[in-house]
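A.B. asks: Pasted the sequence and its predicted model underneath.
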Amino acid sequence: MRLGVFPLPLILLPGGKTRLRIFEPRYIRLVKQAVTGEGFALSSYLPEAENNSSELAAWVEIVDFSILEDGLLSIDVQAQSMVKLTQFELENDGLRFASAKQVKHWASQTSSDKTKLLAQSLSRFFSKIPEYESLYPSPKYDEPAWVCARLVELLPLSIERKLQFAQPESFERCVNFLHTVINGEKNSDLFQFQTRNYN
């Protein structure tokens, strides 16, 4: 399939949501097409990469939208799966399109002592970040893959590091990494959410 591509300095994993404010004409066009089509690919912006985009991206659908007081369009998107992007094309207005093929991410996982502790940490983070918590009215704290994916999205890590956990066989490595980082971090103020404004 062919999807519009929106490269942003973030990563979204399956089940993840984010809120975007849209004002640049090319991305307004992308949103209009996504509403009536198959969604779009939210990739990670990599300034040194060809097309400034990661090859792995989240295939997202728009789940909510509104017009803000300042006239900007606000959309909530949710990642349905990961896709691999190839054959990029740049249209006249600067909007990118690419061929997208679905790829597997993490399989369903069984809870362990480590993932239960991580779920407790995520719940505490959500309680401190109401803007982020509001995106997830029914959090899946009993699903280890969902919990770990949300923590990866929240952690203040480089995009390159986060992309390591977009790989399909990275779950156990991710759990160990998160467990070490969060248990060794005394101050959860690192986990801050701001409404994202991208053009």
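C.D. replies: Thanks, I have it.

A.B. asks: From here on, just use CA atoms for contacts and neighbour counts.
C.D. replies: Will do.

A.B. asks: how many neighbours does Ile75 have?
C.D. replies: 18 (other CA atoms under 10 Å).

A.B. asks: whoops, Ile67 was the one
C.D. replies: Residues near Ile67, counting by other CA under 10 Å: 12.

A.B. asks: swap in Ile159?
C.D. replies: 16.

A.B. asks: this is the comparison structure:
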Amino acid sequence: MSPFSGWGRVEDLQGGLEKNLPKRAIVLDAAALILGFTEIEDAVAVTSSKVLEEARDRDARYRALAAREGGLIKVIEPEPAYVSEVREVARRLGEIELSDADVSVIALALQLSRQGWDTCILTSDYSIQNLASRLGLMVKPILHKGIRRMISWEVYCGACGWSGDGKPGNPCPKCGHALKRRPRRESR
């Protein structure tokens, strides 16, 4: 059994809030959790079990477990419909390198936001920032200034010029060279 089992649902957050507090949630990715961004004034810090499982080294796992056991974070799983929606938008934007943990962070923030929560994602990951911004979610970058603009990606072949659905590194369906990824030219 995983040390991170025992997660809850979004509805479980309601019981932990006092009636007069606003419904504010800070959704933490692995970097935010590991760096200790768990004590947020007037907000509930939440994450998913997939984020906790990304804490691979001993110290990071200890900090993650201590934050959970100490009540500093709530571990909530997003509903599958939100995960599917995030994956579909990520596919359309070419954000194909998101981990399951990254998708769960965005899906959890999207779910909470649509359920009336004032939600913000804390992350250092540019792909999370890009996709979350496209979904209209608030993002607070840590460790750097954050994204300057939103990007859609395209997969292409540098040898023959083919572009379309594919994964960087896979062979081009037209000529066999390795596919690459680049920012899509935005129409103005």
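C.D. replies: Cool, the structure landed. Nothing here was measured: the structure is a model prediction, and the numbers come from that model.

A.B. asks: TM-score of the superposed pair?
C.D. replies: The TM-score (TM-score structural alignment, normalised by the length of the second structure) is 0.28; 100 aligned residues with a CA RMSD of 6.1 Å.

A.B. asks: Beyond the host helix or strand of Ser81 of the first structure, next helix or strand please.
C.D. replies: For Ser81 of the first structure, the host element (DSSP states H and E) is strand 73-90. Scanning forward in sequence from strand 73-90 of the first structure by DSSP H and E, the next helix or strand is strand 96-103.

A.B. asks: now that next one and strand 73-90, what's the angle there?
C.D. replies: Interaxial angle, strand 96-103 of the first structure versus strand 73-90 (axes from the mean of the first three to the mean of the last three CA atoms, to 10 degrees): 90 degrees.

A.B. asks: packing partners for strand 96-103 of the first structure?
C.D. replies: Packed against strand 96-103 of the first structure, as judged by 3 or more CA pairs under 8 Å, 6 or more residues apart in numbering; DSSP states H and E, are the following elements: strand 2-8, strand 73-90.

A.B. asks: where do the helices sit along the second structure?
C.D. replies: All helices of the second structure, identified by DSSP state H, fall at 11-15, 30-34, 49-53, 58-69, 80-93, 100-114, 126-134.

A.B. asks: I'd like the ones you listed laid out as a markdown table, including mean neighbour count.
C.D. replies: Shown next, in a markdown table, are those (neighbours: other CA atoms under 10 Å):
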| stretch | mean neighbour count |
| --- | --- |
| helix 11-15 | 12 |
| helix 30-34 | 22 |
| helix 49-53 | 21 |
| helix 58-69 | 16 |
| helix 80-93 | 17 |
| helix 100-114 | 23 |
| helix 126-134 | 21 |
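
A.B. asks: most tightly surrounded among the helices and strands packed on strand 96-103 of the first structure?
C.D. replies: strand 2-8 (a mean of 22; mean count of other CA atoms under 10 Å).

A.B. asks: Check which element follows that strand along the chain.
C.D. replies: strand 17-22.

A.B. asks: Provide the angle between the direction of that next one and the direction of strand 73-90.
C.D. replies: Using the same axes, to 10 degrees: strand 17-22 of the first structure against strand 73-90 is 80 degrees.

A.B. asks: circling back to that earlier point, CSV please, covering the helices of the second structure and showing distance to Cys120 of the second structure.
C.D. replies: Compiled in CSV, the helices of the second structure are given as follows (distance: least, CA to CA, whole Å):
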stretch, distance to Cys120 of the second structure
helix 11-15, 16
helix 30-34, 12
helix 49-53, 16
helix 58-69, 19
helix 80-93, 16
helix 100-114, 7
helix 126-134, 10
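
A.B. asks: Which among those is found nearest to Pro183 of the second structure?
C.D. replies: helix 80-93 (9.6 Å; CA to CA).

A.B. asks: From the contact counts, what lies against that closest one?
C.D. replies: Short answer (3+ CA pairs under 8 Å, 6+ apart): helix 80-93 of the second structure packs on helix 100-114, helix 126-134.

A.B. asks: of all those, which lies closest to Arg91 of the second structure?
C.D. replies: helix 126-134 (10.2 Å).

A.B. asks: now the angle between strand 2-8 and the strand holding Ser81 of the first structure, please.
C.D. replies: 110 degrees.

A.B. asks: list the helices and strands strand 73-90 of the first structure packs on?
C.D. replies: Going by 3+ CA pairs under 8 Å, 6+ apart, strand 73-90 of the first structure lies up against strand 17-22, strand 53-67, strand 96-103.

A.B. asks: Export the ones you listed as TSV, with columns for distance to Ala79 of the first structure.
C.D. replies: Formatted as TSV, these follow (distance: least, CA to CA, whole Å):
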stretch	distance to Ala79 of the first structure
strand 17-22	6
strand 53-67	4
strand 96-103	12
